[in-house]
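Trainee: Sequence and predicted structure below; questions after.
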Amino acid sequence: MTQQPEPVATCQATEYEVSILLEGDINRSVFVITVQYRGGGRWAVTRHGACLGINGEWSREAIPSEREDDWLATHRFDLDTALRLAREAAPHVAVNGHTAMDAYRRFLAAP
């Protein structure tokens, strides 16, 4: 009987947080965009259940069984593209009419 080799544990990054606010900023969590690995070398840019499309618009993400191929083609990216899109969108994330850029400026103006 041939002895099977022991499996080797692997590690893989599956999520990035993208924000213009610093890690310690109390407002950061509400302005974060997440880049999440979705398999097959493809990544999604997400925020509160919405996905960023290649056109820069956010849309609700349907459950997997309801996602059409054309939607996936415009909402799944290689990592570099996903991070670029998230960085471009980060200053414009809005909460209650205030953008991340507004929060950043308030932070700079604080004594």
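Mentor: Happy to help now that I have it.

Trainee: CA atoms for contacts and neighbours, from now on please.
Mentor: OK.

Trainee: now the helices for this protein?
Mentor: Along the chain, counting by DSSP state H, helices occupy 28-31, 69-75, 79-89, 100-109.

Trainee: closest one to G40 among the ones you listed?
Mentor: helix 79-89 (11.3 Å; C-alpha to C-alpha).

Trainee: In terms of secondary structure, what does the closest one contact?
Mentor: Here helix 79-89 touches strand 15-18, strand 33-37, strand 43-47, going by 3 or more C-alpha pairs under 8 Å, 6 or more residues apart in numbering; DSSP states H and E.

Trainee: Buried residues of it, list them for me.
Mentor: Within helix 79-89, the residues that count as buried by 16 or more other C-alpha atoms under 10 Å are 79, 81-83, 85-87, 89.

Trainee: Same list, the helices of the chain, but as JSON lines with distance to G53 please.
Mentor: Formatted as JSON lines, these follow (distance: least, C-alpha to C-alpha, whole Å):
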{"stretch": "helix 28-31", "distance to G53": "18"}
{"stretch": "helix 69-75", "distance to G53": "5"}
{"stretch": "helix 79-89", "distance to G53": "9"}
{"stretch": "helix 100-109", "distance to G53": "20"}
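
Trainee: Tell me which of the ones you listed lies nearest to G41.
Mentor: The closest of the helices of the chain to G41 is helix 79-89. By C-alpha to C-alpha, the value is 7.8 Å.

Trainee: before we go on, here's another structure to hold up against the first:
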Amino acid sequence: MTPYAIATQYAVTLLPETDINSHFYEITVDYRGHGLWAITRHRECMNHDGDWDWEPIPSERTDEWIAAHRFDLDTALRLAKEAAPHVTVNGITAVEALARSARREAQS
């Protein structure tokens, strides 16, 4: 028997991983089985319209809800990358946070 490893999550953020705040601006693309992926941030999940919905616990997810919130990997990664610049934390967008990070780097 040979163990195998599979990737089950991708982190998508505009900020570099060396930025102490990058995880605050992170969107994840999470494998949900059957070749389908979810785009998540905190307990919210992106739907096919690009809106964020609260993700219910597995036993409360209807087939309709799942169909509206699951993607193939390429689509999920593309949508997460498109959404990443718009993530806002305490009124500061990822674009603004990246600019602040660049200014700090330049001052160092």
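Mentor: Right, received. Where do you want to start? Not measured: the values here are computed from a predicted model.

Trainee: TM-score for the pair, please.
Mentor: Taking TM-score structural alignment, normalised by the length of structure 2 as the basis, the two superposed chains have a TM-score of 0.92; 105 aligned residues with a C-alpha RMSD of 0.9 Å.

Trainee: Closest one to A62 of structure 1 out of the buried residues of helix 79-89 of structure 1, please.
Mentor: Distance to A62 of structure 1, by C-alpha to C-alpha, is smallest for A82 among the buried residues of helix 79-89 of structure 1, at 18.9 Å.

Trainee: aligned partner of the closest one in structure 2?
Mentor: Mapped onto structure 2 by TM-score structural alignment, A82 of structure 1 lines up with A76.

Trainee: is it true that that match touches V29?
Mentor: Yes: contact status for A76 of structure 2 versus V29: in contact at 6.5 Å, counting by C-alpha atoms under 8 Å.

Trainee: anything in contact with each of the two?
Mentor: 37-39 (C-alpha atoms under 8 Å, 6 or more residues apart in numbering).

Trainee: OK, contacts around S101 of structure 2?
Mentor: D19.

Trainee: Aligned to I66 of structure 2, what sits in structure 1?
Mentor: Using TM-score structural alignment, the partner of I66 of structure 2 in structure 1 is L72.

Trainee: how far away is that match from E66 of structure 1?
Mentor: According to C-alpha to C-alpha, to the nearest Å, L72 of structure 1 and E66 of structure 1 sit 11 Å apart.

Trainee: Comparing these two, which residue is more hemmed in?
Mentor: Using other C-alpha atoms under 10 Å, the more surrounded residue of L72 of structure 1 and E66 is L72, with 14 against 8.

Trainee: Next, find the distance separating that one from E23 of structure 1.
Mentor: Separation of L72 of structure 1 from E23 of structure 1 (C-alpha to C-alpha): 31 Å.

Trainee: Equivalent analysis for V35 of structure 1, please.
Mentor: Between V35 of structure 1 and E23 of structure 1 the distance is 16 Å, computed by C-alpha to C-alpha.

Trainee: which of those two has more neighbours?
Mentor: V35 (24 against 11).

Trainee: Alignment lookup: the more buried one to structure 2.
Mentor: Using TM-score structural alignment, the equivalent of V35 of structure 1 in structure 2 is V29.

Trainee: tell me the contacts of the nearest residue to that match once chain neighbours are set aside?
Mentor: Computed as C-alpha to C-alpha, 6 or more residues apart in numbering, the closest residue to V29 of structure 2 that is not its neighbour in sequence is I39, at 4.6 Å. I39 of structure 2 makes contact with 27-30, 45-46, 69-70, 76, 80, according to C-alpha under 8 Å, 6+ apart.
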